[in-house]
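Peer 1: Build the 3D model from these lines:
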Amino acid sequence: MEFLYCTGCRVGEVHRLDIEDINWESYSAIVHGKGSKQREVYFTTECKVWLKRYLDHREDSCKALFVTESLPVRRMAIPTIRYAVKKLAARGEVTVNVYPHRFRHTYACHLLDNGAPLDFIQGMLGHEKASVKNLFF
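Peer 2: Now for the predicted structure:
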């Protein structure tokens, strides 16, 4: 959930991430978005710690960044990511409806609240055209 929150990625972009897409030195990842477009997203030190811890505990050779817990280990499917987010939110006793796109929306709102210009937010979210509807819904 930390990766979704601090990058603003779409669930499909998270699904397609491979370990080799991560640049640990620059705290960034290359995500493969809509229409085969790529962009660089950035994550926090806290996210890096969680990702490293997660990868250190994995005992598989799957190239995907996020994988299933059950055997055979494989890339986590989009519905599985959605289910995992709901399950983690329930475990944390979160009372609002939590789903992957809510993290993207929150990411955009936090950028706006902190004074980021709309064109910057648009770029960080991977939108071609600036539109309030596209940025926040």
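
Peer 1: contacts, neighbours, all on C-alpha from now
Peer 2: Fine.

Peer 1: neighbours of residue 63, just the number please.
Peer 2: Residues within reach of residue 63, counting by other C-alpha atoms under 10 Å, total 14.

Peer 1: Sorry, wrong one. I was asking about residue 5.
Peer 2: Around residue 5 there are 19 other residues, counting by other C-alpha under 10 Å.

Peer 1: now the other sequence, so there's something to compare against:
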Amino acid sequence: MKPFLVRLDAYLTQLTQQGKSPHTLDAYRRDLIELANMLPENQQPTRNDVVRVLKQLSQRGQHPRSLARKLTSWRQYAEYLVHLGELSSNPIAHIKAPKPPERLPKAIDREQINQMIDQDIPQSDDVLAIRDHAMIELFYGSGLRLAELHALNVDDVLLDAGWVMVSGKGKRQRQVPLTRPSIAAIDAYLSTRYAVDGELALFTSRHGTRLCTRQIAKRLEIWSQNNQANQHISPHMLRHSYASHLLQASRDVRAVQELLGHQNLSTTQIYAKLDFDHLAQVYDDTHPRAKRKK
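Peer 2: Sure thing, here's the model as predicted:
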């Protein structure tokens, strides 16, 4: 038996006594045997050995989440061997799991989202619907994060200039252009906005206080249900759709990076595969809602 597996049965017995399920025990056994079979003959693993095995498994196409699970199994067993004196130290203790690719929501079809917004222009006496319409236009029209929209104050919106001042991650400030539909929707909302004395928030509840992020997300969920959306629509999905549609049209990743408030260019590039041979003016000529008339 390979030196690394000498205590395997005793280890699995201990896990059984701890109440681990048979499925979990089978997974631990498979992961540990797999590692042992890829180690040099008759040797306990070194850190370099484990790193090499991880690379080999990654090259065979194993998903980062699977590799992270295996690494956890190996680390815990190695710690058990250290406790028994079989290993002087845990060679796996400080090895970081491979980072899984960021999962992004699927972008909403451009025609679908435009049709939903256009068909949902509220009546003048529906105050909450007017507010929600302005929020949705701003989410999709300017690609704001949920926390950014929540933090907006009335003075941050410059309708005449066509800009909104946004405080992003790390309190970094940026100017983001407003589309004509966003300007019209916010203007209509401001004439109905109710706020208690001293409340600076742009978007307020029926009680006149700043809407919290949970309320904003809930109102978007209700809006998507009322418009019979065929998928769950979240604030991040609208932001992702904004980024994807704008990148597909403009192909100017650096300009879109600034609009989104991304510190690193690589964060913006994950939204779309770009053809860098073609660059275009980004906003007025390409935004999917910029050319729509008021």
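
Peer 1: where does the TM-score land?
Peer 2: Superposed pair, TM-score by TM-score structural alignment, normalised by the length of structure 1: 0.91. Supporting alignment: 135 aligned residues with a C-alpha RMSD of 1.7 Å.

Peer 1: Residue 78 of structure 2 -> structure 1?
Peer 2: With TM-score structural alignment defining the correspondence, residue 78 of structure 2 maps onto no position in structure 1.

Peer 1: Quickly note the distance from residue 78 of structure 2 to residue 192 of structure 2.
Peer 2: To residue 192 of structure 2, residue 78 of structure 2 is 64 Å away according to C-alpha to C-alpha, to the nearest Å.

Peer 1: okay, these two: which has more neighbours?
Peer 2: Comparing residue 78 of structure 2 with residue 192 by other C-alpha under 10 Å, the one with more neighbours is residue 78, at 23 against 15.

Peer 1: could you measure the more buried one against residue 115 of structure 2, distance?
Peer 2: For residue 78 of structure 2, the distance to residue 115 of structure 2 - C-alpha to C-alpha - is 57 Å.

Peer 1: Ok, residue 154 of structure 2 next?
Peer 2: According to C-alpha to C-alpha, residue 154 of structure 2 and residue 115 of structure 2 sit 28 Å apart.

Peer 1: Map residue 221 of structure 2 onto structure 1.
Peer 2: Superposed on structure 1 with TM-score structural alignment, residue 221 of structure 2 falls opposite residue 86.

Peer 1: By how much does the host helix or strand of its match deviate from structure 2 on average?
Peer 2: Taking DSSP states H and E as the criterion, residue 86 of structure 1 maps to helix 78-91. Relative to the matching residues in structure 2, helix 78-91 of structure 1 has an average distance of 0.6 Å after the fit, by mean C-alpha distance after the TM-score superposition for structure 1.

Peer 1: Strands along structure 2, start to end?
Peer 2: Counting by DSSP state E, structure 2 has strands at residues 157-158, 163-167, 173-177.

Peer 1: what's around the match of residue 221 of structure 2, how many residues?
Peer 2: Neighbours of residue 86 of structure 1 (other C-alpha under 10 Å): 17.

Peer 1: Next, the contact list for it, please.
Peer 2: Applying C-alpha atoms under 8 Å, 6 or more residues apart in numbering to residue 86 of structure 1 gives the contacts 98, 99.

Peer 1: 10 Å instead?
Peer 2: By C-alpha atoms under 10 Å, 6 or more residues apart in numbering, the contact list for residue 86 of structure 1 reads 80, 92, 94, 97, 98, 99, 100.

Peer 1: how near is it to residue 40 of structure 1?
Peer 2: Distance from residue 86 of structure 1 to residue 40 of structure 1, by C-alpha to C-alpha: 27 Å.
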